[in-house]
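Undergrad: With the sequence up front, the predicted model follows.
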Amino acid sequence: MKKLFIAITAIGLFFTSCNQTEQYKLTGTISGQAEGKVYLSKVQDNDLVKIDSTQLQEGAFEFTGTVESPQRYFIQLDDKKEAIQFFVENSNIDIKADVEKLTEAVIVGSAEQDVYVAYQESQKSFAEKNEAMYKEFMAARQAQDQAKMDSIRDEAMKLQDEKTAASKEFVANNSNSIVAGFISYRMMSGMELDKMDELYNSLAENVKASTYGVMMKEKIDLLKSVAIGKTAPDFTLNTPEETPFSLSSLKGKIVVIDFWASWCGPCRRENPHMVELYKEVNEKGVEFLGVSLDKDKDKWLKAIEDDGLVWKHVSDLKYWNSEAAKMYGISGIPATVLVDQNGVIVAKNLRSAELKVEIEKLLQ
């Protein structure tokens, strides 16, 4: 398999050298739809942003432009939730798709896309095994078979480890491909900081200079700035009453910053435990500050009331673009940051039981 990955990359790079132009030219046909608006989009600040559009002419469309380095783009149609996802580089790229099966489009002319297709193929067996495990788990839950559920969870964790190992091997064997940077950036979520550094340093210089390499470096630098032992960055967001509230106003106290949202199932399941912890430690001078990644104020306020979250709350209602969440490098919730009386970060991402232990250490 390793030799196959290397061979695919070599062929792709050769193809690029023969097909390289100063701009990209995307030509495509959508069978099953003759007319309508077509959009070319890409992800910017966690949102899918339309950057160009055209009209289908007898099922055909065309886009031209330039990219500094290969990037993942999307072709979208009006009234269609699915999109064609592919890597654009400055070459002549042909796209053939069925309007009812946009995710199965065939893309020719992008060497980076060829590498990504190879990566997807390498991940298929993991997806199939995961789907089978999910069905087994649901059946066990229906039967209230806790032992079986626990066993499946253990298997799922092992499968995830295998999947991660396979992804790392693919990246190592294709370290000159921009796709390696894309895969690596996605793998960083939940990874320890030293492992992120190791992954980034394994990439070729051209990949480090790409959009995804730059994003990796920025994230690593950000996480280093809010690592344990660093001063907690101050931020100011509005309370439910639209009153600005700053983290710095709690200086001198032990503070638990709790990043959560009304739409986050794991957050809501953790909230009762956080309520109990708050009751135990608040009278000892410990403050909680809830930072919501909601975008609907009414749902945010309802969750606060329904879950009995009596501590201070703030939000800018910007979802994953929350200024505070970005400042602290939050990529998953629930997430907690424990700050001591001197404003220094002493622990991160602890659940209520572990959090209680660390708080008690600070209270001694």
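TA: The structure has been received and is ready for your questions.
Undergrad: switch to C-alpha atoms for all contacts and neighbour counts from now on
TA: Fine.
Undergrad: dump the residue contacts of Val207.
TA: Val207 is in contact with Ser175, Asn176, Ser177, Ile178, Ala180, Gly181, Gly213, counting by C-alpha atoms under 8 Å, 6 or more residues apart in numbering.
Undergrad: And those, which is closest to Lys37?
TA: The nearest member of these to Lys37, counting by C-alpha to C-alpha, is Ile178 at 29.8 Å.
Undergrad: and the closest residue to that closest one other than its chain neighbours, what element?
TA: Nearest non-adjacent residue to Ile178, counting by C-alpha to C-alpha, 6 or more residues apart in numbering: Val207, 5.3 Å away. Assigned by DSSP states H and E, Val207 belongs to helix 205-208.
Undergrad: Please compare the first structure with the one that follows:
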Amino acid sequence: MKKALIFTVFLVAATVQGLQARGQKFTISGKIDGIVKGDTLRFRRITLPGWATGQAFDIVVKKDGKFKYRGVQEHDQFYLMEYFPAEGEAPVCDRMGKNLVISGGDRITMDGIRDEIYYCTLGGGIYKDPALSVYLCASDSLDAVRGSYVRKIEEANAAGDHETAAMYGEKFNKFYDDNPGAGRVSRLRKEYFDSSTGGNIFTLVEYISRMDYTPIETLRKQFDGFSRETRDSWYGKVYEKRMNAVEAISIGNQSPDFTLTMTDGSTVSRDGFSGKYLLIYHWGMCPGSLHIDRYVQDLYSRYHGRGLEVIGITESVQKIYNIWEETEEGASVPSLGIDDLKATLDSMLNHPWPDAELETGHPENRQVSDMFLISGWPFFIFIGPDGKILARDFSEAFGQAKKILEEKFGE
């Protein structure tokens, strides 16, 4: 038994040493005013595409206001940093954390203040690039102002001042409308990407995050401009593999075969809709779905008798039903034009078309979601009578479907 234990410990040690020998070493250090000894910075590994997260490492602050960490990773990596104070709550803002990318040999730095830790300034590694630094600083500064409105909303609600909370809610929702700062950030972003056509870890991660709803022509053009080094990198290979998957379901291509099990136990397949227009609608409890659902139902009632079928896909009908039960009568969402939230949810729970759930014992439903690279809500796939994909995107695809049907059948 003792020998077996010693052997196991040896294997674990050998595995760690092996990773260190062949992995990428890096360091992260930071000066964040306001963080204190005992606070934790948790780094989650983000797997692209898909944004699946997994625990990577923790940094426990040992000295007030500063930290340093030496680590090893298997390959270039995209991380999300979250802040967990030893006492009290983390500052409220509109970000889930701080995103950053790290390559082997990088010495990443982070500078900022505790209340705006998710908007801190990054340095070292790819962030040494002056053009990237200027763009990100402008973006973080702008978003920090918007994020402060979230704190003001929470403070006002806690004080029972719902009028002030509503005012800041309106400011938050319209923050980027005609905002000169937003225009500057967009310009700086475009300038940086236009000057970095050869590709790097930052641009690759940004591209991959949006690949599933980027036209294949754009993806091909980007890939053709990548340097050999970029193509051979970890994320370069991820990009190429995903590009091929996107191409298979691009506009004009034949839709792949699929089978879905609906909530009533019936099954549907692509062949069952031959000769008809089919709109696959991925919906859920999100602002986009709450806003657009009524228009999808209008489209269905207008064209169902003339050759349109709709299939809904959602994660869990039961979860939305639970929210409906908890919603008070008369609750409204003015920013979405919803006067009666409970009635809106009731309408969504009683769609005139069949719905399928992803969180069920039917793996074929998840396979359909993966096959069409459905990556959020609301997401649409519009298939023509000949089985060819006519549109595939977020709300833009719904607009295209509406236009095609109006041109075909009239309004």
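TA: That came through fine. Treat the numbers as computed from the prediction; the structure is a model and nothing was measured.
Undergrad: And the TM-score between them?
TA: Their TM-score after superposition, calculated using TM-score structural alignment, normalised by the length of structure 1, is reported as 0.68; 313 aligned residues with a C-alpha RMSD of 4.1 Å.
Undergrad: post-alignment, the helix holding Val207 of structure 1 versus structure 2, mean distance?
TA: Superposed on structure 2, helix 205-208 of structure 1 shows a mean distance to its aligned partners of 2.4 Å (mean C-alpha distance after the TM-score superposition for structure 1).
Undergrad: And the following helix or strand past that helix against structure 2, how far off on average?
TA: Next along the chain after helix 205-208 of structure 1, taking DSSP H and E as the criterion, comes helix 211-225. On superposition with structure 2, the mean distance recorded for helix 211-225 of structure 1 (mean C-alpha distance after the TM-score superposition for structure 1) is 2.8 Å.
Undergrad: Mind jotting down where the strands sit in the stretch 151-300 of structure 1?
TA: With DSSP state E, counting those that start in this stretch as the criterion, the stretch 151-300 of structure 1 has strands at 236-238, 244-246, 254-260, 286-292.
Undergrad: how much does the first one stray from structure 2?
TA: On superposition with structure 2, the mean distance recorded for strand 236-238 of structure 1 (mean C-alpha distance after the TM-score superposition for structure 1) is 4.0 Å.
Undergrad: residue range for the helix holding Val207 of structure 1 in structure 2?
TA: Alignment of helix 205-208 of structure 1 against structure 2: residues 228-231, by TM-score structural alignment.
Undergrad: Show me what counts as buried in that stretch.
TA: Thr230, Arg231 (16 or more other C-alpha atoms under 10 Å).
Undergrad: Three-state assignment for the closest residue to Ser29 of structure 2 other than its chain neighbours, please.
TA: Nearest residue to Ser29 of structure 2, sequence neighbours excluded (C-alpha to C-alpha, 6+ apart): Lys68, at 4.1 Å. When classified by DSSP: H, G, I helix; E, B strand; the rest coil, Lys68 of structure 2 comes out as strand.
Undergrad: my read: Lys68 of structure 2 touches Ile28, true?
TA: Yes: between Lys68 of structure 2 and Ile28 there is a contact at 5.7 Å, judged by C-alpha atoms under 8 Å.
Undergrad: circling back: which of the contacts of Val207 of structure 1 fall within helices?
TA: Ile178, Ala180, Gly181, Gly213 (DSSP state H).
Undergrad: and the last one, what is it in contact with?
TA: The contact partners of Gly213 of structure 1, by C-alpha under 8 Å, 6+ apart, come to Gly181, Phe182, Tyr185, Tyr200, Val207.
Undergrad: Most neighbours among these, please name it.
TA: With neighbours defined as other C-alpha atoms under 10 Å, the most crowded of the contacts of Gly213 of structure 1 is Gly181; it has 29 neighbours.
Undergrad: how about the nearest residue to the aligned partner of it in structure 2, chain neighbours excluded?
TA: Gly181 of structure 1 maps onto Leu204 in structure 2, with residues paired by TM-score structural alignment. Closest residue to Leu204 of structure 2 apart from its sequence neighbours, by C-alpha to C-alpha, 6+ apart: Tyr235 at 6.3 Å.
Undergrad: Wait, the one you found touches Asp76, no?
TA: Yes: taking C-alpha under 8 Å as the definition, Tyr235 of structure 2 is a contact partner of Asp76 at 7.5 Å.
Undergrad: Now the common contact residues for those two.
TA: Residues touching both Tyr235 of structure 2 and Asp76 by C-alpha under 8 Å, 6+ apart: Ile201.
Undergrad: These two: which has the busier surroundings?
TA: Tyr235 (25 against 15).
Undergrad: show me the contacts for the more buried one.
TA: Residues in contact with Tyr235 of structure 2 (C-alpha under 8 Å, 6+ apart) are Asp76, Ile201, Leu204, Val205.
Undergrad: got the buried residues for stretch 132-152 of structure 1?
TA: For stretch 132-152 of structure 1, a neighbour-count test (16+ other C-alpha under 10 Å) marks Met133, Phe137, Ala140, Lys148, Met149, Ile152 as buried.
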